[in-house]
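Q: This is the structure alone, sequence omitted:
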């Protein structure tokens, strides 16, 4: 009995998810250059021919994953747009991101993938601008606002932004490296250099 169109689409969707999961795992571990198409197909449990039906090149898969990671940063932007006090916004941001890190490896993999893409130059200028400029500008403005009302420590807001996101990226790398031995620090610890506690 032939498969229905719906069954075919479900199979295609399931196969694509396997490829995406395998690609994310390998690219986050090894980067684009050191990851082979056969390696992705093997980990996904599909043939290379089937892999090529979904993605013409490993670069195409990498680009899709990087775009997914950057689009996922929209949640961070939404938190940063809040009109709440800067310390409240930062605590919400840290809680959200650290909870995600604790719950699954994919968040860590996507953060590491962004780092690989920035280092390799495999991120489009438009995505780089969306990730770097918009996110960093919002965070810098939030820090300035918190400094002006005495909630946040004095210091260069851009450097403090870099330190915050570098800490998250570093934690993501440690989670993937240490696996079960990883213990996520508390939001208070991550924000200790930013927030002036009363």
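A: Yep, it's here. Treat the numbers as computed from the prediction; the structure is a model and nothing was measured. Residues are numbered from 1 along each chain as shown.

Q: Please count neighbours and contacts with C-alpha atoms only from this point.
A: Noted.

Q: sec struct for residue 128, please.
A: Here residue 128 is helix, with the state taken from DSSP: H, G, I helix; E, B strand; the rest coil.

Q: I meant to write residue 192 there.
A: Criterion first, three-state DSSP; result for residue 192: coil.

Q: got the buried residues for whichever strand or helix holds residue 43?
A: Assigned by DSSP states H and E, residue 43 belongs to helix 37-44. Going by neighbour count (16 or more other Cα atoms under 10 Å), the buried part of helix 37-44 is 37, 40, 41, 44.

Q: Can you pick out the most distant pair from those residues?
A: The span of the buried residues of helix 37-44, defined through Cα to Cα, is set by 37 and 44 at 10.6 Å.

Q: ok, second structure coming up, stack it against the first:
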């Protein structure tokens, strides 16, 4: 019996997901520059011809993954700009970060991929500029969230932008360590991740 249009679409999406998963893992572990298309196809368990039917170039595949990562950052910005209690929003986000880092690789991989988008050849275009803009918006939204929390005495005093920078530098560093250390990685508790917000201020 011939396959239906829906079945073809399901197969197509499954193949793209295999390619994306394989590429993400290789880009994170080896870097964009040292990963070739044949290795991605091999890891995905498909032919290189089938890969090229979905992505014309390695750069196109990289950009799609970075676009997916940027969407995640936009979601965080929208969360931090909502009207909920700053402490509640920060605790919700930190809990999500903790669960993602403990239970899987996706968050760590996406953060490393975003970092690579600033330095790789594939990132040297408008996509790189867009990534920089979104990262700046994320820092600004986090700084404003912390500032709101300070005004209602939920967070300690201090330079809110410096605190936001410290917070995301910590998460980025943990993502790098998770990938490099594998089974030896231990994720700090949520209370450690937010200690800078509740400890003694300057």
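A: Here it is on my side, so go on. Remember, predicted model here, so these are calculated numbers, not experimental data.

Q: So which of the buried residues of helix 37-44 of structure 1 is the closest to residue 149 of structure 1?
A: The shortest gap between residue 149 of structure 1 and any of those belongs to residue 40, at 50.6 Å (Cα to Cα).

Q: what residue of structure 2 takes the place of that closest one?
A: Matched across to structure 2, residue 40 of structure 1 falls on residue 40, judged by TM-score structural alignment.

Q: Okay, that match and residue 27 of structure 2: tell me how far apart.
A: Per Cα to Cα, to the nearest Å, residue 40 of structure 2 is found 9 Å from residue 27 of structure 2.

Q: before we move on, back to that, can you put the buried residues of helix 37-44 of structure 1 in a markdown table and add distance to residue 109 of structure 1?
A: A markdown table is the format used below for the buried residues of helix 37-44 of structure 1 (distance: Cα to Cα, whole Å):
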| residue | distance to residue 109 of structure 1 |
| --- | --- |
| 37 | 18 |
| 40 | 15 |
| 41 | 18 |
| 44 | 16 |
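
Q: can you pull the buried residues of the longest helix seen in structure 1?
A: Ranked by number of residues, the top helix in structure 1 under DSSP state H is helix 5-30. Buried residues in helix 5-30 of structure 1, counting neighbours by 16+ other Cα under 10 Å, are found at 15-16, 18-29.

Q: Cross-check the contact I'm expecting between residue 190 of structure 2 and residue 95.
A: Yes: if you go by Cα atoms under 8 Å, residue 190 of structure 2 and residue 95 touch, sitting 6.4 Å apart.

Q: who touches the helix or strand following the helix holding residue 43 of structure 1?
A: The helix or strand immediately downstream of helix 37-44 of structure 1 is helix 48-54, counting by DSSP H and E. With Cα atoms under 8 Å, 6 or more residues apart in numbering as the test, helix 48-54 of structure 1 has contacts from 16, 19, 37, 38, 41.

Q: wait, what's in contact with the nearest residue to the third one once chain neighbours are set aside?
A: When you say that, I think you mean residue 37 of structure 1. In space, residue 37 of structure 1 comes closest to residue 58 once its chain neighbours are excluded; the distance is 5.9 Å by Cα to Cα, 6 or more residues apart in numbering. By Cα under 8 Å, 6+ apart, the contact set of residue 58 of structure 1 is 32, 36, 37.

Q: mind checking how far stretch 49-60 of structure 2 is from the chain centre?
A: Relative to the chain's own centre, stretch 49-60 of structure 2 is displaced by 23 Å; criterion: Cα atoms, centre = their mean, to the nearest Å.

Q: Can you show me the helices along structure 1?
A: Using DSSP H, the helices found in structure 1 span residues 5-30, 37-44, 48-54, 58-72, 74-80, 86-103, 105-120, 125-128, 135-148, 157-178, 187-190.

Q: Mind checking those for the one nearest to residue 196 of structure 1?
A: The minimum distance between residue 196 of structure 1 and the helices of structure 1 falls on helix 86-103, with 8.6 Å, by Cα to Cα.

Q: Buried residues, the closest one. List them.
A: Buried, per 16+ other Cα under 10 Å, within helix 86-103 of structure 1: 86-87, 89-95, 97-98, 101-102.

Q: Could you do stretch 129-145 of structure 1 as well?
A: 130, 131, 135, 136, 138, 139, 140, 141, 142, 143, 144, 145.
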